[in-house]
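# here is my input, please return the structure:
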Amino acid sequence: MAAPSAPEPLLGRYRVGDVIGVGSFATVHRAVDDRLDDVVVVKVLAENHSLNPEVRERFIAEGRALRRVASPHVVAVHDIGESDRQQPYLVLEHADRGTLAARVAALRADGWTATTSDVLAVARELAAAVEAVHAARLVHRDLSPGNVLLRTSPEGVVGRTTGTPAVAPAVVRPDERLVVADLGMSKDLARSSGLTVAGGTEGFRPPEQDGPGTVDTRADLWAMSALVTWLAEGADLPRALDAALGRSLADSPARRHPDAAAWLADVERALAPADGASAPDRARPRRTTVVAVATAAVLGLGAGAGATAWLDRPHSAAGSASVAISGPTTATVGAPVTLTADVTGAEHWVWTLPTGAYVADDDTVRLTASSPGDAEVVLEARAPDGTALTTVHRLQVDAGS
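Okay, the predicted model is just below:
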């Protein structure tokens, strides 16, 4: 007669079962909430780190950060506690369908490559998650396939954030939703200037996270583009997708999309089906003016702001499409200057101001500098074939009399 199995250990009211993940600082277990009779995940800080006040506080801060994010696409935290051995633990939502990394690996083993529906399913739900993280004044800092999970979508919760694909995606199935996990490396912008130490997953880590430096929400946009690029590897998708993703893969955060919504809009435009006809004025030269007002407080040049030399910029012309900026190349502190854009063969365009702010599809740029120095104003558009177009206008600002 077989000996009875040992009872599962308890952490508070949670019966701790199999280990489903092990990291440098914590172990993740599948568990059962005895009161609610529900499967959960318990993440326990390793015993050797539990007495380190800095590591301990960072672990607990992850739970607090998750509580601040309200989204069905971010793993929910149900509880926080401490074991008899003084190990803090988090009780998290159980993502029962595994990681995006494991799902894609299994599909690729059968010869799968991503379809437009697959990319849109991941991009839409990823953008919804990141938008919620950023709304909570957090930067995730470690978006990677292993930290993106899949779970059964409960009745009444729609997994797809927008649109209905013509072909059901294989990577996020119709009865599933994508959830982002692991805010252990997140940066709280409400309590910090953004200065942070190196971190992130190799291949999905933006350049500014390679060492100590300043990180803001645009770091997550780089990781989002890297993740979707990884997902689309080997797939036969529109060339315009490369251009859309490439914008937020720029080394300089100032050249990336301003937020997750703009990133998603670019991805959706790149993957939109061709309508078979062009607007009648798309082939004609089009002179437009893009408008933005930057006050002296906003456009403070000094300390070399905006003077970074960017490498490998796209060309300013491709075929019949082109972008150019006209206007003064010098300015005086306190005196406004106006720049004008000439856009030919492109339907949409975006300005990047020296502060990193973006303005799209408007008429004039009126800039007022508060201190002397060098600045760059960038105008970007996309040719009908998806080629990225960029032109840079440099301003030398003098102190004046």
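
# from here on, just use CA atoms for contacts and neighbour counts.
Fine.

# residue 21 and residue 42 touch, don't they?
No - contact criterion C-alpha atoms under 8 Å: residue 21 and residue 42 do not qualify, at 10.3 Å.

# next, show the common contact partners of these two.
Residues touching both residue 21 and residue 42 by C-alpha atoms under 8 Å, 6 or more residues apart in numbering: 28, 29.

# tally of neighbours for the nearest residue to residue 380 once chain neighbours are set aside?
The shortest distance from residue 380 to any non-neighbouring residue, by C-alpha to C-alpha, 6 or more residues apart in numbering, is to residue 390 (4.5 Å). Residue 390: 21 surrounding residues under other C-alpha atoms under 10 Å.

# same deal with residue 206?
Other residues near residue 206 come to 28 when the count uses other C-alpha under 10 Å.

# residues contacting it?
219, 220, 222, 223, 249, 251.

# helix, strand or coil: sort out residue 55 for me.
Following DSSP: H, G, I helix; E, B strand; the rest coil, the label given to residue 55 is helix.

# state the distance from it to residue 87.
Residue 55 sits 11 Å away from residue 87, going by C-alpha to C-alpha, to the nearest Å.

# re the thing from before, looking at residue 21 and residue 42, which has the bigger crowd around it?
Taking other C-alpha under 10 Å, residue 21 and residue 42 do not tie; residue 42 has more neighbours (32 against 11).

# looking at this, that one is in a strand?
Yes - secondary structure assignment places residue 42 in a strand (three-state DSSP).

# second chain to compare with the first, below:
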Amino acid sequence: MSQDGGFTGRSLAGGRYRLLDLLGTGGMASVHLAHDRVLDRQVAIKTLHSELGREAAFRERFRREAQAVAKLSHPNIVTVFDTGESALDDDGGAPMPYIVMEYVEGQPLGSVLDADVRRQGAMPADKALRITADVLAALEISHEVGLVHRDIKPGNVMMTRRDVVKVMDFGIARAMQSGVTSMTQTGMVVGTPQYLSPEQALGRGVDARSDLYSVGIMLFQLVTGRLPFDADSPLAIAYAHVQEAPVAPSSVNQALPPAVDALVARALRKNPNERFPTAEAMRDECLRVAASLQPAAPHIIAGPSPQAGAGIGSTVFPPIDQHTPPPSGPVQTPYQPGPYGAPTPQPAHLQQHQGYGYPQQGGYPTAPQQGYGQTQPYNLSPQHPGPSSGGGKRNVPLIVTAAVVALAAIGGLVAYLSNGDEGKRAGGDAKPSASATKNGYKGPDTSKTIDAEKCTDARESFDDETKLQMPNFQYSYIDSVQDCIQAARWSKKVLPMPDNIFGKGAVMKQVPAAGEDFDPEDTITLYVSTGYPN
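Below is the predicted model:
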């Protein structure tokens, strides 16, 4: 049997699509160049591997996701023309799910990067930023309808012959993680460890900001020619995403200005609340920085790429009968001072500037530094290191804590690579309220608002034209949410919920959830923060 499963030369959909050359294959599907005999055009057809195609529940999920993606219309998104199930022309077996997409004549972004690396060590910063901005434009449209890509990387971005960016595989990773498939064989991997966000590596729910972390990893790779975290094992890479701080891109490519360092540093924050709130915000910053750059060829510093997770073995499994020294190098002491380690350090030349390190430019204001431990939704197990007297006992908490971190990373990565977490939350700015906390009370933050048009012009359901898609009210101030709901003449019910992270009046939960279909005649339930802890 050939690499494509013997499909080349065969037909789908009653002979309408004839499969020609194999364009590529992955863990869950193969992509063929095909000819549409009805419209007389070339298309690309993605067919599921036969093992997955035998599971009816997964086929249904695949169909629904494909239908949702087909409604995305944007110049930077590969267009989906058709989807369905069809037995091969001479195959009497079960129907095989397929997706018909536009055929992009070009090459993957990874190949474009490889060419730039061979010529000059990395991609020029202005080119990298504009490509990244186009990827973010595609993600902005996807996130608006609740689709989180979950596998952004150069291999899923195409560059046409006219240098137009095309993002592929929207919603497919989400379908794979829906929990309806029991496939866990070797090779059935969704996502790439080098581009996983910390919350993905830990098996937590993901939202739009997880995609922005992956975009940050990709941007780092474009401007330096190497990945910020890479190692020989997925465990070491997952550990690095959770625990290690990436180096500044300018420490690898000296031609990069401070603005690029600051942009990448914000995108790669361990805590999602500290990243860019939306794809639109990150795209605007990419374009602003690109417009301010002076053309300069990359200046790469020679040297091997640092290996991620270098201290995990000696930290979790110390030598017998020896005291365990603190890990050296870039590996941080796990979960001190907070669950994601210390904030990403800025280069020395950035620390003297306000904002995010854009000298003589109007950047984002620098927020007061707060320990990540204050962001309770992302705490695993709070650590309270006390005074130590040295000796062997001092190392016991470090070993135990490091073991907990490693096991959490292992469990999260295994869950991600098999079933994963559905992570239904839609993207949005979930940054905690800046109001002062006093005696456990967090005051209201009235700056978190939602436009009334999100309700009055709510999107229609993909599956039922009588229903709408629920807007995302989470973390918005209740007065603004009530105004939005009232403008659309919907009914609501407000219930109190203990919380002192986002401040009194913040909507902590909503039923139906953001992005779900709902009947405008139904009552929306809002769980609103009291400002006090449990």
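
# returning to what we had before: show me the contacts of residue 206 of the first structure that map onto helices.
Counting by DSSP state H, these place 219, 220, 222, 223 in helices.

# which among the residues you listed gets closest to residue 288 of the first structure?
residue 222 (29.8 Å; C-alpha to C-alpha).

# aligned counterpart of the closest one in the second structure, please.
The alignment partner of residue 222 of the first structure in the second structure, by TM-score structural alignment, is residue 213.

# before we move on, what about residue 207 of the first structure?
Residue 207 of the first structure maps onto residue 198 in the second structure, by TM-score structural alignment.

# surely that match touches residue 242?
Yes - under the criterion of C-alpha under 8 Å, residue 198 of the second structure makes contact with residue 242 at 4.9 Å.

# give the residues shared as contacts by those two.
With contacts taken as C-alpha under 8 Å, 6+ apart, residue 198 of the second structure and residue 242 have residue 270 as neighbours in common.

# ok, and what's touching the helix or strand encompassing residue 129 of the second structure?
Using DSSP states H and E, residue 129 of the second structure falls within helix 125-144. Under the criterion C-alpha under 8 Å, 6+ apart, residues 72, 74, 76-77, 148-149, 157, 165-167, 170, 208, 215, 219, 222-223, 256, 278-280, 282-284, 286-287, 289-291, 293, 295, 298, 426-427 lie in contact with helix 125-144 of the second structure.

# just the buried subset of those, please.
72, 76-77, 148-149, 157, 165-167, 170, 208, 215, 219, 222-223, 256, 278-280, 282-283, 286-287, 289-290, 298, 426-427 (16 or more other C-alpha atoms under 10 Å).

# list the ones among those that fall in helices.
Using DSSP H, the subset of those located in helices is 208, 215, 219, 222-223, 279-280, 282-283, 286-287, 289-290.

# which residues does the counterpart of residue 248 of the first structure in the second structure contact?
Matched to the second structure by TM-score structural alignment, residue 248 of the first structure sits across from residue 267. Contact analysis of residue 267 of the second structure by C-alpha under 8 Å, 6+ apart lists 212, 213, 215, 216, 275, 276.

# out of those residues, who's nearest residue 417 of the second structure?
In terms of C-alpha to C-alpha, no member of the contacts of residue 267 of the second structure lies closer to residue 417 of the second structure than residue 213, at 18.2 Å.

# what sits against the closest one?
195, 196, 197, 267, 268, 269, 275.

# burial count for the match of residue 207 of the first structure?
By other C-alpha under 10 Å, 27 other residues sit near residue 198 of the second structure.

# could you measure from the aligned partner of residue 38 of the second structure in the first structure over to residue 12 of the first structure?
When the first structure is aligned by TM-score structural alignment, residue 38 of the second structure is paired with residue 35. From residue 35 of the first structure across to residue 12 of the first structure, the span is 11 Å (C-alpha to C-alpha).

# which one's more surrounded, the two?
Between residue 35 of the first structure and residue 12, residue 12 has the larger neighbour count (other C-alpha under 10 Å), namely 14 against 8.

# now do the strands in the stretch 51-200 of the first structure.
Secondary structure of the stretch 51-200 of the first structure (DSSP state E, counting those that start in this stretch): strands located at 77-82, 88-92, 138-139, 148-152, 176-180, 187-188, 195-196.

# which residues sit against the fourth one?
It refers to strand 148-152 of the first structure. 94-101, 172, 175-181.
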